[in-house]
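Peer 1: coords below, sequence missing:
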């Protein structure tokens, strides 16, 4: 299998797994918060603030790490592809966190539009960040 094709498969699988995991965790946590006899449901404000802080903290860490993943023409081609995939995975993880607020809104409101927005956002991220051979070559000569 071509290395770029493998990178594209990893790209799609990562976004699918990240979307499913984020949705499952938010739904699980939300179900636990609104248990029977727990009183009125808590407000969404603190959770959105925590989600924004999480995106900032994790995002800055991932960005810092990804800055060190640079190409080296002296490395074998397979090694440069591995570094390119690693950088792509880090970037995808950071961008996937941007979809956390819509799934939190869906948990709070239950509106189908929020869930649709969550799905469209992930589909857009997959399409906008699609790895190509040309993108790999541009990264390699950067």
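Peer 2: Noted; the coordinates are in hand. Note that the structure is a prediction, hence the values are computed from the model and not measured.

Peer 1: only C-alpha atoms for contact and neighbour calcs from this point on.
Peer 2: Noted.

Peer 1: Can you get me a residue count around residue 128?
Peer 2: 9 (other CA atoms under 10 Å).

Peer 1: mind listing what it touches?
Peer 2: By CA atoms under 8 Å, 6 or more residues apart in numbering, no residues touch residue 128.

Peer 1: put this beside the first:
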């Protein structure tokens, strides 16, 4: 195997096509041709919550209890449209930019095709609502 292709295989796990072309000092077109020759395909990283089976069980029981408890409370109130957004310190993973080149999905998973998400990252939640009487004030809820 060509030495460039060996270097290329090691770089393909962690770098984009553009970054590989800069490191090996070859064109992006050559990089894509080598990818085709090696039969490597780009796979997106998958997002998995870091939950244990105990967490899943507790979430399910809580949701069932909450539904039973609050069923009557929301019957005759005026309609409120609301929205919230959570801003976290972790940022996020841009799936369009973070690809893994591999022959199959299984191989991509072995090379780091999954990334973990913390259960409780530092975050701020912003909530705002709208009724027939107008907008509510935005509420900032910090953790």
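Peer 2: That came in fine, so what should we check first? Worth saying up front: this structure is predicted, and the values here are computed from it rather than measured.

Peer 1: Do you know the score for how well these two fit?
Peer 2: Between these two chains, after superposing, the TM-score reads 0.24 (TM-score structural alignment, normalised by the length of structure 1); 52 aligned residues with a CA RMSD of 4.1 Å.

Peer 1: what are the ranges of the strands in structure 1?
Peer 2: Secondary structure of structure 1 (DSSP state E): no strands present.

Peer 1: In structure 2, which helix is the longest?
Peer 2: helix 53-69 (DSSP state H).

Peer 1: ditto for structure 1
Peer 2: Structure 1, longest helix under DSSP H: helix 3-33.

Peer 1: pretty sure residue 104 of structure 1 contacts residue 46?
Peer 2: No - contact criterion CA atoms under 8 Å: residue 104 of structure 1 and residue 46 do not qualify, at 11.1 Å.

Peer 1: Counting neighbours, go ahead and name the busier of those two.
Peer 2: residue 104 (23 against 10).

Peer 1: Determine the set of other helices and strands touching the longest helix of structure 1.
Peer 2: helix 77-96, helix 100-109, helix 112-128 (3 or more CA pairs under 8 Å, 6 or more residues apart in numbering; DSSP states H and E).

Peer 1: Return the set of buried residues in the second one.
Peer 2: The one in question is helix 100-109 of structure 1. 100, 101, 102, 103, 104, 105, 106, 107, 108 (16 or more other CA atoms under 10 Å).

Peer 1: What lies in contact with it?
Peer 2: 22-23, 26-27, 30, 44, 47-48, 51, 112, 114-115, 117-118.

Peer 1: Please repeat the previous calculation with a cut-off of 6 Å.
Peer 2: 114, 115, 118 (CA atoms under 6 Å, 6 or more residues apart in numbering).

Peer 1: I'd like the next helix or strand past the longest helix of structure 2.
Peer 2: Using DSSP states H and E, the next helix or strand after helix 53-69 of structure 2 towards the C-terminus is strand 81-88.

Peer 1: which strands and helices sit next to that next one?
Peer 2: strand 123-131 (3 or more CA pairs under 6 Å, 6 or more residues apart in numbering; DSSP states H and E).

Peer 1: hang on, the earlier thing: closest to residue 125 of structure 1 out of the contacts of helix 100-109 of structure 1?
Peer 2: Closest approach between those and residue 125 of structure 1, by CA to CA: residue 118, at 10.8 Å.

Peer 1: Kind regards, and thank you for your time.
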